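Enquirer: no FASTA, just this:
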């Protein structure tokens, strides 16, 4: 398993953007072109770039022209590569990507003020009760712990929001993160959280527990150099 993160705290220069855009596959270029805002175009391009770097480091996979395909639930994958799995997420300044030989999901969120009534729609009864018991000063942090862990799970199984979030529970009451569900196979999923920034939450859900000790932070110049190299 390999997990990468890049922080884009300032816009990418036009020169760098155009260079990287020209190297992207046609499918990615069309997705980038469909966005109206420059920051969304950058996230789409950089998410692709970061994932390909992580795939190279994990599997030696280097083709930049093979597009990432999305299934009917929107989960990206590589055709004819059943042993390669990856997932991407972005929020605020951060873009993250996780790759593994088994299904995997990743979610990053910026901790921000939110109407706690949202929990009534997306959290199970058990999660709501535990959230209510958390001291006020820790409520936001706990909310986003739950949110990112639940998101990482539904991204790992490839169902997106087609899997109702209220139908399963993330249990944080013990030392390990547990998924409580009516589906027996769900007991096999593993979770881990990493701190890349105190203002963010980052959670991973994976089919195995080969989690790295830390997230690999990549800087823009390093990523661009990799992406522009001839292979």
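Expert: Received the coordinates, thanks. The structure presented is a predicted model; accordingly, all values stated were derived computationally and were not measured.
Enquirer: rest of the way, CA atoms for contacts and neighbours
Expert: OK.
Enquirer: Touching, residue 91 and residue 110? I think so.
Expert: Yes - counting by C-alpha atoms under 8 Å, residue 110 is a contact partner of residue 91 at 6.2 Å.
Enquirer: Between its first and last residues, how far does stretch 119-136 reach?
Expert: This stretch, stretch 119-136, spans 15 Å end to end (C-alpha to C-alpha, to the nearest Å).
Enquirer: which one's the longest helix in this protein?
Expert: Criterion DSSP state H: the longest helix present in the chain is helix 38-59.
Enquirer: which element follows the host helix or strand of residue 22 toward the C-terminus?
Expert: Per DSSP states H and E, residue 22 falls inside helix 14-23. On the C-terminal side of helix 14-23, the closest following helix or strand by DSSP H and E is helix 26-34.
Enquirer: Now do the buried residues in that following helix.
Expert: Residues of helix 26-34 classed as buried: 28-29, 32 (neighbour count, 16 or more other C-alpha atoms under 10 Å).
Enquirer: hmm, who's touching that helix?
Expert: With contact meaning C-alpha atoms under 8 Å, 6 or more residues apart in numbering, helix 26-34 is reached by 21, 40-42, 44-45, 48, 65, 67.
Enquirer: before we move on, what about stretch 70-81?
Expert: Contacts for stretch 70-81 (C-alpha under 8 Å, 6+ apart): 66-69, 84-87, 155, 158-160, 162.
Enquirer: In addition, the following structure is provided for comparison:
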């Protein structure tokens, strides 16, 4: 067997995904965070009727503000600006840097990335009024979806799920909740590896349990965990990470995080 074949076999032997429900999610106040957790998830409620907004110029570069301003809908503009600002603030606290000094780069599929020497990985997602950010010492991916009973998800089931997953979604009259459970798991994983929603999406395992990766199409190695959790009763979410199971910390961010320390 040639060297390439050996490498492929090794990748298959070493690759696995465990999908599960995170047992206990306790949302802590963001002010209790020490910014040293191996993995942390932050949630932020972005109200559409927000009147008093932060000084974006003190938090973002000009191109980031302009990018957010290109959205036609006001709620989309706010989500973009808040997400990017929160990302800079949190990374600044994890790395002891001024938020504006942080160098954010674009990885695969425009996934925000940090320089390797900082030792942290980031990912963000938003849906409806909620923004989620994940920070970890290894690669992470996060997704959140507002559970919409009237969403025609049956249109995407044939191309996004394998037969066993389709059976699970359609069983017991809980199709909507189960669809979002599996979808967020898949999307969190592809965001973690930077592959995006493409022709390999349906091959990402999402049913609860242990899965040996036998396909090379995903181009991924190592042991992965995908944890499901709820942001609120109407928002389903998942986080994927490339490391052994760890105790994830969950925090709720309030608008006070945008207030300069000397004015709190």
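Expert: Received it, and whenever you're ready, just let me know what you need. Remember, it's a predicted structure, so these values are computed and weren't measured experimentally.
Enquirer: With distance to residue 10 of structure 1 added, can I get the buried residues of helix 26-34 of structure 1 in CSV?
Expert: Putting those into CSV (distance: C-alpha to C-alpha, whole Å) gives the following:
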residue, distance to residue 10 of structure 1
28, 22
29, 22
32, 18
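Enquirer: What is the nearest of those to residue 147 of structure 1?
Expert: Nearest to residue 147 of structure 1 among those, counting by C-alpha to C-alpha, is residue 32 at 27.5 Å.
Enquirer: Per the alignment, the closest one pairs with which residue of structure 2?
Expert: With the correspondence set by TM-score structural alignment, residue 32 of structure 1 lines up against residue 68 in structure 2.
Enquirer: same deal with residue 20 of structure 1?
Expert: The equivalent of residue 20 of structure 1 in structure 2 is residue 56 (alignment by TM-score structural alignment).
Enquirer: Show the contacting residues for its match.
Expert: Counted by C-alpha under 8 Å, 6+ apart, residue 56 of structure 2 has contacts 65, 81, 85.
Enquirer: Check the gap between residue 93 of structure 1 and residue 39 of structure 1 for me.
Expert: According to C-alpha to C-alpha, residue 93 of structure 1 stands 10 Å off from residue 39 of structure 1.
Enquirer: What is the burial count for the residue nearest to residue 83 of structure 1 when sequence neighbours are not counted?
Expert: Distance criterion C-alpha to C-alpha, 6 or more residues apart in numbering; nearest residue to residue 83 of structure 1, sequence neighbours excluded, is residue 101 at 5.1 Å. Counted with other C-alpha atoms under 10 Å, the neighbours of residue 101 of structure 1 add up to 18.
Enquirer: Just list the residues touching residue 101 of structure 1, thanks.
Expert: With contact set as C-alpha under 8 Å, 6+ apart, residue 101 of structure 1 has these partners: 1, 83-85.
Enquirer: Format those residues as CSV; extra columns: secondary structure.
Expert: Shown next, in CSV, are these (DSSP: H, G, I helix; E, B strand; the rest coil):
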residue, secondary structure
1, coil
83, coil
84, coil
85, strand
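Enquirer: Just the buried ones out of these, please.
Expert: For the contacts of residue 101 of structure 1, buried by 16+ other C-alpha under 10 Å: 1, 84-85.
Enquirer: Which member of those residues is positioned nearest residue 132 of structure 1?
Expert: residue 1 (35.0 Å).
Enquirer: excluding its backbone neighbours, what's nearest the closest one?
Expert: The nearest residue in space to residue 1 of structure 1 (C-alpha to C-alpha, 6+ apart) is residue 100, at 4.5 Å.
Enquirer: In this model residue 106 seems to touch that neighbour, though I could be wrong.
Expert: No - using C-alpha under 8 Å, residue 100 of structure 1 makes no contact with residue 106, being 11.5 Å away.
Enquirer: The two - which one has more neighbours?
Expert: residue 106 (31 against 24).
Enquirer: what sits against the more buried one?
Expert: Contacts of residue 106 of structure 1 (C-alpha under 8 Å, 6+ apart): 87-89, 96-98, 148, 151-153, 155-156, 202-205.
Enquirer: for residue 220 of structure 1, same thing?
Expert: Shown in contact with residue 220 of structure 1 (C-alpha under 8 Å, 6+ apart): 6, 8.
Enquirer: if you set the cut-off to 10 Å instead, what comes out?
Expert: Contact partners of residue 220 of structure 1, counting by C-alpha atoms under 10 Å, 6 or more residues apart in numbering, are 6-8, 12, 16, 46, 50, 226.
Enquirer: swap in residue 13 of structure 2?
Expert: By C-alpha under 10 Å, 6+ apart, the contact set of residue 13 of structure 2 is 7, 212-214, 221-222.
Enquirer: ok, of these, which come out buried?
Expert: Neighbour-count burial (16+ other C-alpha under 10 Å) is assigned, among the contacts of residue 13 of structure 2, to 213, 221.
Enquirer: measure residue 34 of structure 1 to residue 121 of structure 1 for me?
Expert: Distance, residue 34 of structure 1 to residue 121 of structure 1, by C-alpha to C-alpha: 31 Å.
Enquirer: Equivalent analysis for residue 91 of structure 1, please.
Expert: Separation of residue 91 of structure 1 from residue 121 of structure 1 (C-alpha to C-alpha): 22 Å.
Enquirer: Same check on residue 141 of structure 1?
Expert: Using C-alpha to C-alpha, we find residue 141 of structure 1 at a distance of 18 Å from residue 121 of structure 1.
Enquirer: what does residue 92 of structure 1 give?
Expert: 24 Å.
Enquirer: swap in residue 217 of structure 1?
Expert: Using C-alpha to C-alpha, residue 217 of structure 1 is found at 34 Å from residue 121 of structure 1.
Enquirer: try residue 150 of structure 1
Expert: The value you get for residue 150 of structure 1 to residue 121 of structure 1, if C-alpha to C-alpha is used, is 13 Å.
Enquirer: Same check on residue 33 of structure 1?
Expert: Distance from residue 33 of structure 1 to residue 121 of structure 1, by C-alpha to C-alpha: 34 Å.
Enquirer: before we move on, what about residue 50 of structure 1?
Expert: Distance from residue 50 of structure 1 to residue 121 of structure 1, by C-alpha to C-alpha: 33 Å.
Enquirer: Which one's more surrounded, those two?
Expert: The neighbour comparison of residue 50 of structure 1 against residue 121 (other C-alpha under 10 Å) goes to residue 50, with 26 against 13.
Enquirer: wait, isn't the more buried one in contact with residue 64?
Expert: No - with contact defined as C-alpha atoms under 10 Å, residue 50 of structure 1 does not reach residue 64; the gap is 11.5 Å.
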